[in-house]
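Asks: The amino acid sequence is not available; the structure is as follows:
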């Protein structure tokens, strides 16, 4: 009789076949026939997941500057409705008119509503243990996280699902033109129509979520884990085009995505081109516009730059020149906003989008139309310039054909339109406004502070805050304009900044425009490199009149380019090698007040800024 020996670590021989079935192994319970695992074994089935679909209404778009006015949420599991949560929230201040027009929520409606301090704990309890769902989740979740941080609550580790991301993956352009909630609600025929009210929009999002989950089945998504990873996984197009990043160098520079016809789709910059370009073909790139762009791209072209500053400036110039369809930032820098004191017999303030050499005085560029309106109002509070839009010629005034406005009737305007002020008298106001816009901001600051103090003494705090915002807008705009104008006046500045490898980064700036960039190797004598860079730098001509060339220069990128240069010069260890001309800001300019304004806002509650 022979016996088989099992070698440790090897696979034991199978039991001998028997007509009486498998042979039992001593000490091991009998096992049934093998069963194939199901997809449900891979994670939590979607039918067992509790979703809380949430929607917020707010006073604005930024959690740092706005507050929640309404929270609506619906809890569902397996298609079953489990509960609703809905309440108005007192934001602690007035609701802007455009928000009221959009949502129908008025200041009177929220006066008696609970504050977020009472609402947030109740909502967190309602949503505990669930998966949060929102349409454009970064917006709603951002406000909720900001509220938790303000109230010193730890943000629960909610899994988050964004129905916008899901819709972008499973809906085609032939089915829906965009992925807005109203569009998807019409497509899925939701029982509730979204109307910019929190609970109604949350109910509509529930139906959209269910419609999207039905479609996810065809992609093999049946569990929560697969759902969370589905929207973030690289698309087939991203995987297929990874070869486009193969020959990209590891150096600072600019990259350009181009389609088959050579059209530039997108321009970007990076201190490491290879790492940045490769990220477009992985799951780390979650922006749907970037994914769509990768699907159209057929090649990636790179421009290696000497320094990060050169890459940043080249990116601005290329975007302004080609206006790629997938770039949102800086596509139209020539459309900057300016506050203009017109050149006419009776000058007035006007908000324009072009800075010309027409004898007028310009303040700017300003960051937005709202900032321009606030700055304009601050000047009007201090100087009685006419605010009417009619063009007043001397002949029109002499003939008495001007129209008297309401401001003249209440003494806020000298009424030059009907001859109550002659040209010489009105010129004093125009000269004062010109001095304020060109350097001495003290009259505007003094008038604003006087009004703020008076309103605060009368307990009219909302009006005082409005005056504060006007003053802040003016000071920031004036400081920016004066700082840029000072750089734009300099024929040449040569600066050096320490590099990471122990050498130096060099920049030659002429009239605010980056004319050359280079580097000095470690332990090398810098002067020969500086001289060579100056000799090969671009020739830049000064601007004409009151519009410095760099402010409105080639491609219209002047102001943004100068801000890049100034940020670079503000870096640690920067040395000024050469300065041609006088680099100064006005003695009584706005730059000295910018820190004062920032400190005043630092003590303000973020929801009231």
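Replies: Happy to help now that I have it. Just so we're clear, the structure is a prediction, and the values are computed from it rather than from any experiment. Numbers count the residues shown, from 1 in each chain.

Asks: Please make it C-alpha for all contacts and neighbour counts, starting now.
Replies: OK.

Asks: tell me which residues in stretch 392-412 are buried?
Replies: 392, 394, 397, 402, 408, 412 (16 or more other C-alpha atoms under 10 Å).

Asks: Switch those over to TSV; also include secondary structure and distance to residue 598.
Replies: Shown next, in TSV, are these (DSSP: H, G, I helix; E, B strand; the rest coil; distance: C-alpha to C-alpha, whole Å):
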residue	secondary structure	distance to residue 598
392	coil	39
394	helix	44
397	helix	44
402	coil	43
408	helix	35
412	coil	30
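
Asks: hmm, which two among those are most spread apart?
Replies: Using C-alpha to C-alpha, these span at most 21.5 Å, a distance reached by 394 and 412.

Asks: Looking at the buried residues of stretch 392-412, which is nearest residue 449?
Replies: Distance to residue 449 across the buried residues of stretch 392-412 (C-alpha to C-alpha) is lowest for residue 412, with 18.6 Å.

Asks: dropping in the other structure now:
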């Protein structure tokens, strides 16, 4: 079948299988953990109505050594992937290739798990496609007499696939296409005509899920937020979708594999929704509803105020402290106290700030030096060996590094430079494990500083208006005040955008700044707003004050951070 590919905004749930676009994908990786291992090759085939519409294939540099056992299975060696693109550049291209399609994979939890994990790692939005697993479908369609097992190689032989799988991504994807078509042919006589019917035909859809499928019937095909409500009208689960009706229906099919969520879908009595102007508004509303209702079936972002901050105490000889409430000059936010403690340890390693928690008077201290003094990591202000004036430069350095000020860029006295020099010293002494640990601590600190400085710069702006192309000749518009979304709207193709901007500004939510780097805005909301503003071709329309991120301190170390994270050698040189 030929013709333009239909998007999910144009597709209804009665679209027959022969008019549905499938993207069959296969990954080769360095191991079986989506969190620890990396992709070495990706191959995908886009098909509709039995016709191949396109193919996507590339080797991927995993940024690490490929285990010998994996090499023996796939034949992919380190020399083959040398110079290949990294997955952070491949994944956006694949997401565009597979946009508005049903994703298909053999043993889909493995391949889709890697794709989702890397989306989260790269802060890319996972499009939440419908997913079909050919291994699971084969178990439903084929009897034990027809196939001894459901491995891809066995199914390709039993179903007479034109391509033999050889543990290479594109060949295996092509073989999976043939397996998929053979299985779909078996389902035709059984009355399976559409994707929802196909997913519902799989064996692990519970009776409760099937019973509740009608809860999605009255939802619109529009972006927004949905709320599953239980028997007592309590909110069970909150989610966001670019197409509310399509997304909610997926909870009642075999495409939903999460046990807790399937349980939730069976308990639900109704589904409420809030239509949104565009995906940014939907994401922000989802975060706010999660914080307001704290649904028991959601796992993330339910407690927006559960963050940790690193601050300098207010006393004659300040020290670093970990607190729960943000204040001006704080470093954060951190999602765990352990992460904040690691940042404190790294900052202390680059300074002689005191570690002890006792209050030291500005004059005539009467303490005794401790072991830290003997190790040269503290000048013992507690024993009067250092005056307030002599101690002050260490405090200034830390404050400047946190804020992104000039002391963080000082090549001679900069804290980050001193930490890197220590890393070099350990490597020169061939203490490679210690050097790797020091590298990881420095990378973690640079990452935390860079994020904090970027978010703080956004939260400092009283108001800005931004526009992003909607892909159809119009604009998605957002009014942001102190890092929070204050208003959202659209200027469709042919509509003058500036009158819409004026109306949005006039009706936007009032935001009063509070103390702290984020001016009281929840960290998750600042994160999604910042990501929207800095990706996707978003443009600034108006800005009350200049929005500028620090170019020094952590920003100057971004290239080093990328190499430290991705390079095969664990000790990249500083710029």
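Replies: Received the coordinates, thanks. This one's a predicted model, so the numbers in the text were calculated from it and none came from an experiment.

Asks: Check the buried residues of stretch 392-412 of structure 1 against residue 532 of structure 1 and report the nearest one.
Replies: residue 392 (55.4 Å).

Asks: what residue of structure 2 takes the place of that closest one?
Replies: Counting by TM-score structural alignment, residue 392 of structure 1 corresponds to residue 359 in structure 2.

Asks: Not counting sequence-adjacent ones, nearest residue to that match?
Replies: Leaving aside its chain neighbours, residue 359 of structure 2 sits nearest to residue 315 (7.6 Å; criterion: C-alpha to C-alpha, 6 or more residues apart in numbering).

Asks: Now do that neighbour against residue 442 of structure 2, distance only.
Replies: 27 Å (C-alpha to C-alpha, to the nearest Å).

Asks: So for the two, which residue has more residues nearby?
Replies: A count of neighbours by other C-alpha atoms under 10 Å puts residue 442 above the other of residue 315 of structure 2 and residue 442, at 23 against 11.

Asks: what does that one align to in structure 1?
Replies: Using TM-score structural alignment, residue 442 of structure 2 pairs with residue 471 in structure 1.

Asks: ditto for residue 433 of structure 2
Replies: Checking TM-score structural alignment: residue 433 of structure 2 goes with residue 462.

Asks: buried residues in the host helix or strand of its match?
Replies: Assigned by DSSP states H and E, residue 462 of structure 1 belongs to helix 461-488. Buried residues in helix 461-488 of structure 1, defined by neighbour count with 16+ other C-alpha under 10 Å: 464-465, 467-488.

Asks: That helix against structure 2, how far on average?
Replies: Aligned to structure 2 and superposed, helix 461-488 of structure 1 gives a mean residue distance of 0.9 Å (mean C-alpha distance after the TM-score superposition for structure 1).

Asks: so the equivalent of residue 503 of structure 2 over in structure 1, which of the three states?
Replies: For residue 503 of structure 2, the aligned residue in structure 1 is residue 532 (criterion: TM-score structural alignment). The three-state assignment at residue 532 of structure 1 reads helix, by DSSP: H, G, I helix; E, B strand; the rest coil.

Asks: Likewise for the one 5 residues further on?
Replies: In three-state terms, and counting by three-state DSSP, residue 537 of structure 1 is coil.

Asks: Can you report how many residues neighbour it?
Replies: Residue 537 of structure 1: 16 neighbours (other C-alpha under 10 Å).

Asks: just residue 234 of structure 2 next, same as before
Replies: 15.

Asks: try the one 10 residues further on
Replies: Other residues lying near residue 244 of structure 2 total 23 when counted by other C-alpha under 10 Å.

Asks: Name the helix or strand for the spatially closest residue to residue 84 of structure 1 that is not a sequence neighbour, please.
Replies: Among residues not flanking residue 84 of structure 1 along the chain, residue 74 sits closest, at 4.6 Å (C-alpha to C-alpha, 6+ apart). Following DSSP H and E, one finds residue 74 of structure 1 within strand 68-77.

Asks: Going by neighbour count, list what's buried in the helix or strand following that strand.
Replies: Moving toward the C-terminus from strand 68-77 of structure 1, the next helix or strand (DSSP H and E) is strand 80-88. Applying a neighbour-count criterion of 16+ other C-alpha under 10 Å, one finds 84, 85, 86, 87, 88 buried in strand 80-88 of structure 1.

Asks: so the last one touches residue 69, yeah?
Replies: Yes - taking contacts as C-alpha atoms under 8 Å, residue 88 of structure 1 lies within contact range of residue 69: 5.8 Å.

Asks: Overlap in contacts, those two.
Replies: Here residue 88 of structure 1 and residue 69 share the contacting residues residue 110, scored by C-alpha atoms under 8 Å, 6 or more residues apart in numbering.

Asks: what number of residues lie near residue 342 of structure 1?
Replies: Quick note: residue 342 of structure 1 (other C-alpha under 10 Å) scores 17 neighbours.

Asks: mind checking what it lines up with in structure 2?
Replies: Looking across to structure 2 (by TM-score structural alignment), residue 342 of structure 1 lines up with residue 313.

Asks: and its match, what is it in contact with?
Replies: 319, 320, 321.

Asks: Return the member of those residues nearest to residue 526 of structure 2.
Replies: Minimum distance to residue 526 of structure 2 across these is 23.8 Å, recorded for residue 321 (C-alpha to C-alpha).

Asks: Assign that closest one to helix, strand or coil.
Replies: Secondary structure for residue 321 of structure 2, judged by three-state DSSP, is strand.

Asks: wait, it sits on residue 310?
Replies: Yes - using C-alpha under 8 Å, residue 321 of structure 2 makes contact with residue 310 at a distance of 5.7 Å.

Asks: can you list residues touching both of the two?
Replies: Residues touching both residue 321 of structure 2 and residue 310 (C-alpha under 8 Å, 6+ apart) are residue 344.
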